[in-house]
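Undergrad: test case, fold it:
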Amino acid sequence: MKMKLLSPMNDFVFKALFGREDATSKQLLIELLNDTLRAKGEDLIASVKYLNPFNYKEYEFDKLSVLDIKAETEKGERVNIEVQVKPEVSYRKRSLYYWAKTYAETIGEAEPYEELKKTIVINIMDYDAIHESKKLHTHFKLLEREEHFTLTEDLQIHYLEVPKLAEAKQIEALEGIELWIAFLKEAGKAGNEEKIERLKRRSESMSKVIESLETVSADEKLLEAYRAREKARRDEISKLAYAKKQAKIETAEKAFRNGADLDFIAEITDIPLEELREIEKRVKSQQN
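TA: Down below sits the predicted model:
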């Protein structure tokens, strides 16, 4: 019986694959980075050192922390990679903030601005984040609007949008960054074993990363930490959903007390009519 693979789009699993302080993980990270940069004609990376290497014990008591990968290249450039599964309205600003914060960290207080180093932020998205483009890989820099020359090479922000990988494109026709996106999209899904085997045969990088995912998926300590993190996230989602529901109920109660129409309250709260009628009865009984 084939072992069930965990999804590499889970940030915990992603960091276990690409953020561990070992030769395989580091090599996979370099290859992923270089395929991302090569696709846009950017300078490639020869080596990296982790600034926040993966250690599952760190998340035992902080199960809701952001699990990004921070690394430094041989030139002192900074790289930040983050996986985002759920849509977030302010994500573009957040991404720019992460770039600015990381960029500022490349010099000390007494150092001149010339010592600031290029900072590359890579966002791997499991939803359509850049609505203006159909491309699965968008690349942002600081450019003069009319003549399009670069103000500085120090800013690079990449978006890799997993859902935009063309369904019709065969695995055998994928190249470079498309292969990585196919791996992120397909691995960990039930019934995809044949696709994963085909990906494995495409390149040495794909073979390595799938073997690493198999190792991560079979590690009991990692699984325990992963499950605890998932439970904490589900609990947090439930709390937020409950809080939103209570806020809607309070809005409906206030509207009924002020004499608002049932249909109007249904429109502003999105609460089903049957439930609203119960709320209306409760409000009226309290008023009597």
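
Undergrad: use CA for all of it now, contacts and neighbours both
TA: Fine.

Undergrad: quick check: which element contains residue 80?
TA: Applying DSSP states H and E as the criterion places residue 80 in strand 78-84.

Undergrad: ok, residue 94 next?
TA: Per DSSP H and E: helix 91-104 holds residue 94.

Undergrad: quick one, helices of the stretch 101-250 of the chain?
TA: 177-186, 193-200, 204-218, 220-257 (DSSP state H, counting those that start in this stretch).

Undergrad: show me where the stretch 51-200 of the chain has its strands.
TA: Under the criterion DSSP state E, counting those that start in this stretch, strands of the stretch 51-200 of the chain are mapped to 69-73, 78-84, 119-125, 137-143, 150-161.

Undergrad: just list what the last one packs against, helices and strands only.
TA: The reference is to strand 150-161. Contact here means 3 or more Cα pairs under 8 Å, 6 or more residues apart in numbering; DSSP states H and E; on that basis strand 150-161 packs against helix 91-104, strand 119-125, strand 137-143.

Undergrad: please state the offset of it from the chain centre?
TA: 17 Å (Cα atoms, centre = their mean, to the nearest Å).

Undergrad: how about the second one?
TA: A distance of 8 Å separates the centroid of the chain from that of strand 78-84, by Cα atoms, centre = their mean.

Undergrad: who are the packing partners of that strand?
TA: Strand 78-84 packs on helix 11-18, strand 69-73, helix 91-104, strand 119-125, going by 3+ Cα pairs under 8 Å, 6+ apart.

Undergrad: the longest one relative to strand 119-125, how many degrees between them?
TA: Between the direction of helix 91-104 and that of strand 119-125, the angle (axes from the mean of the first three to the mean of the last three Cα atoms, to 10 degrees) works out to 150 degrees.

Undergrad: packing partners of helix 91-104?
TA: Using 3+ Cα pairs under 8 Å, 6+ apart: helix 91-104 touches strand 78-84, strand 119-125, strand 150-161.

Undergrad: how about these in a markdown table, adding mean neighbour count and distance to residue 175?
TA: Below are these laid out as a markdown table (neighbours: other Cα atoms under 10 Å; distance: least, Cα to Cα, whole Å):
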| stretch | mean neighbour count | distance to residue 175 |
| --- | --- | --- |
| strand 78-84 | 22 | 21 |
| strand 119-125 | 23 | 18 |
| strand 150-161 | 18 | 14 |
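
Undergrad: quick one, what contacts residue 117?
TA: Neighbour list for residue 117: 76-78, 103, 106-107, 154 [criterion: Cα atoms under 8 Å, 6 or more residues apart in numbering].

Undergrad: cutoff 10 Å now
TA: 72, 75-78, 102-107, 153-155 (Cα atoms under 10 Å, 6 or more residues apart in numbering).

Undergrad: can you check residue 118 too?
TA: Counted by Cα under 10 Å, 6+ apart, residue 118 has contacts 73, 75-79, 99, 102-103, 106, 152-156.

Undergrad: one more to line up against the first:
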Amino acid sequence: MKENEIITIDTLNKKNDCFVRYLFSNLGNENIVLNFINSAMNNLNFSTFIKLEILNPFNLQKYLNSKESIVDIKCETDTGEIVMIEIQLQGNESFANRVLFYWANGYSLTLNKGEDYKKLCPVISINILNFILSYDIEDCHTCYVIKELKHNKILTDHCQLHFLELPKFNNNNSLKTDLNSWFKFFNGGESMENLIKENTIFNEVERRCKSFISDNPLLDAYRKKEIDEYFYKDTMKREREKGFNEGIEKGKFEQQKIIAKSLKTSGMNLEFISRNTGLSIEEIEKL
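TA: As a prediction, this is how the structure comes out:
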């Protein structure tokens, strides 16, 4: 993106880490994050919540200094559950291990030293992914719990790991209306007018978007994140191409060694083998 490019609500990248943290954890945005959480919970028929408290409010200076918590958004519900939300733009199947690690860390923090285990609180992890985690599952919203396989019995309600895989979303999905609107919002391309018709919380989201794009320090942080993400993807692409090309060259070399060894065993002249395989005489002698 250009440094001074004008950002509008339509062109705003809703998956930008800075923007998501602002939208979901800025004090005063509790109704927005509550709606998002309830949309995910209700979509799979879990109990929803009435209110919540944001435990790690967005702080721009801490964000710029990389001193924000490792979990993007952390909330506590009116019934005592801890909800952690993370947006992840790049990843693969190993991301599930990271989510489980963060969940375990969050779960352990619900108990103070010396307290009875009965005081442990349920921890819900909701992960917004801009990549596909499970190619063998078509659903764009999945949730994992701890259960016994043979009897399909859930061991405890203290663990929920939700994954919202944005690339899987399409208009033929079976999502309930509210979560459907959030998928459209993050993927972009849907007007606020239509989103508001589906889910009235987007009236408030629209106001927050306007506040965000009119705040120069926030926009500077947003642009920096966009640039960092661009260069990260570009670097990874170049490294993959480099690795692929190196793999091809290595494969060619190994194949030439096999041919050279076979010719050498057949008693062919080393110079002849060298001319026809590209290997040096010294390399051929070592075969």
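
Undergrad: so what does residue 139 of structure 1 match up with in structure 2?
TA: By TM-score structural alignment, residue 139 of structure 1 lines up with residue 143 in structure 2.

Undergrad: what do we get in structure 1 for residue 185 of structure 2?
TA: The equivalent of residue 185 of structure 2 in structure 1 is residue 183 (alignment by TM-score structural alignment).

Undergrad: correct me, but its match touches residue 211?
TA: No. Judged on Cα atoms under 10 Å, residue 183 of structure 1 makes no contact with residue 211 at a distance of 11.9 Å.

Undergrad: overlap of the contact sets of the two?
TA: In terms of Cα under 10 Å, 6+ apart, residue 183 of structure 1 and residue 211 are both contacted by the residues residue 200.

Undergrad: look at these two and report which has more neighbours.
TA: residue 183 (23 against 13; other Cα atoms under 10 Å).

Undergrad: and the nearest residue to residue 93 of structure 2 once chain neighbours are set aside, how far from residue 141 of structure 2?
TA: If the residues on either side of it in the chain are set aside, residue 93 of structure 2 comes closest to residue 133, at 5.2 Å by Cα to Cα, 6 or more residues apart in numbering. Residue 133 of structure 2 sits 11 Å away from residue 141 of structure 2, going by Cα to Cα, to the nearest Å.

Undergrad: the more surrounded of the two?
TA: Taking other Cα under 10 Å, residue 133 of structure 2 and residue 141 do not tie; residue 141 has more neighbours (24 against 20).

Undergrad: ok, now which ones touch the closest residue to that one other than its chain neighbours?
TA: Excluding its sequence neighbours, the residue lying closest to residue 141 of structure 2 (Cα to Cα, 6+ apart) is residue 164, at 4.7 Å. Going by Cα under 10 Å, 6+ apart, residue 164 of structure 2 touches 40, 87, 126-133, 139-143, 179, 183.

Undergrad: got it, and residue 255 of structure 1?
TA: So residue 255 of structure 1 contacts 249, 261-262, 264-265, 268, 280, 283 (Cα under 10 Å, 6+ apart).

Undergrad: farthest pair in the residues you listed?
TA: 268 and 283 (17.7 Å; Cα to Cα).

Undergrad: neighbour count: those two, which is higher?
TA: More crowded of residue 268 of structure 1 and residue 283, by other Cα under 10 Å: residue 283, with 17 against 12.

Undergrad: and residue 84 of structure 1, what's its match in structure 2?
TA: Per TM-score structural alignment, residue 84 of structure 1 is aligned with residue 88.

Undergrad: surely that match meets residue 98?
TA: No. Contact criterion Cα under 10 Å: residue 88 of structure 2 and residue 98 do not qualify, at 11.2 Å.

Undergrad: counterpart of residue 223 of structure 2 in structure 1?
TA: Under TM-score structural alignment, residue 223 of structure 2 pairs with residue 227 in structure 1.

Undergrad: now do the contacts for the counterpart of residue 27 of structure 2 in structure 1.
TA: Aligned counterpart of residue 27 of structure 2 in structure 1: residue 21 (TM-score structural alignment). Shown in contact with residue 21 of structure 1 (Cα under 10 Å, 6+ apart): 49-50, 52-55.

Undergrad: residue 21 of structure 1 in helix, strand or coil?
TA: In three-state terms, and counting by DSSP: H, G, I helix; E, B strand; the rest coil, residue 21 of structure 1 is coil.

Undergrad: separation between it and residue 138 of structure 1?
TA: In terms of Cα to Cα, residue 21 of structure 1 sits 29 Å off from residue 138 of structure 1.

Undergrad: swap in residue 207 of structure 1?
TA: For residue 207 of structure 1, the distance to residue 138 of structure 1 equals 26 Å [Cα to Cα].

Undergrad: same thing with residue 154 of structure 1?
TA: For residue 154 of structure 1, the distance to residue 138 of structure 1 - Cα to Cα - is 17 Å.

Undergrad: share the number of residues neighbouring the residue nearest to residue 251 of structure 1 when sequence neighbours are not counted, please.
TA: Excluding the flanking residues, the one nearest residue 251 of structure 1 by Cα to Cα, 6+ apart is residue 269, at 7.3 Å. Number of residues near residue 269 of structure 1 (other Cα under 10 Å) recorded here: 16.

Undergrad: which one in structure 2 is aligned with residue 269 of structure 1?
TA: Under TM-score structural alignment, residue 269 of structure 1 pairs with no residue in structure 2.

Undergrad: measure residue 269 of structure 1 to residue 62 of structure 1 for me?
TA: In terms of Cα to Cα, residue 269 of structure 1 sits 34 Å off from residue 62 of structure 1.

Undergrad: who wins on neighbours among the contacts of residue 255 of structure 1?
TA: The most neighbours of any of the contacts of residue 255 of structure 1, using other Cα under 10 Å, belong to residue 265, which has 21 neighbours.

Undergrad: residues touching that residue, list them.
TA: Per Cα under 10 Å, 6+ apart, neighbours of residue 265 of structure 1: 248, 251-256, 271-273, 276.

Undergrad: would you list those in JSON lines and tack on distance to residue 220 of structure 1?
TA: As requested, the contacts of residue 265 of structure 1 are exported to JSON lines (distance: Cα to Cα, whole Å):
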{"residue": "248", "distance to residue 220 of structure 1": "42"}
{"residue": "251", "distance to residue 220 of structure 1": "46"}
{"residue": "252", "distance to residue 220 of structure 1": "48"}
{"residue": "253", "distance to residue 220 of structure 1": "49"}
{"residue": "254", "distance to residue 220 of structure 1": "51"}
{"residue": "255", "distance to residue 220 of structure 1": "52"}
{"residue": "256", "distance to residue 220 of structure 1": "54"}
{"residue": "271", "distance to residue 220 of structure 1": "43"}
{"residue": "272", "distance to residue 220 of structure 1": "44"}
{"residue": "273", "distance to residue 220 of structure 1": "48"}
{"residue": "276", "distance to residue 220 of structure 1": "47"}
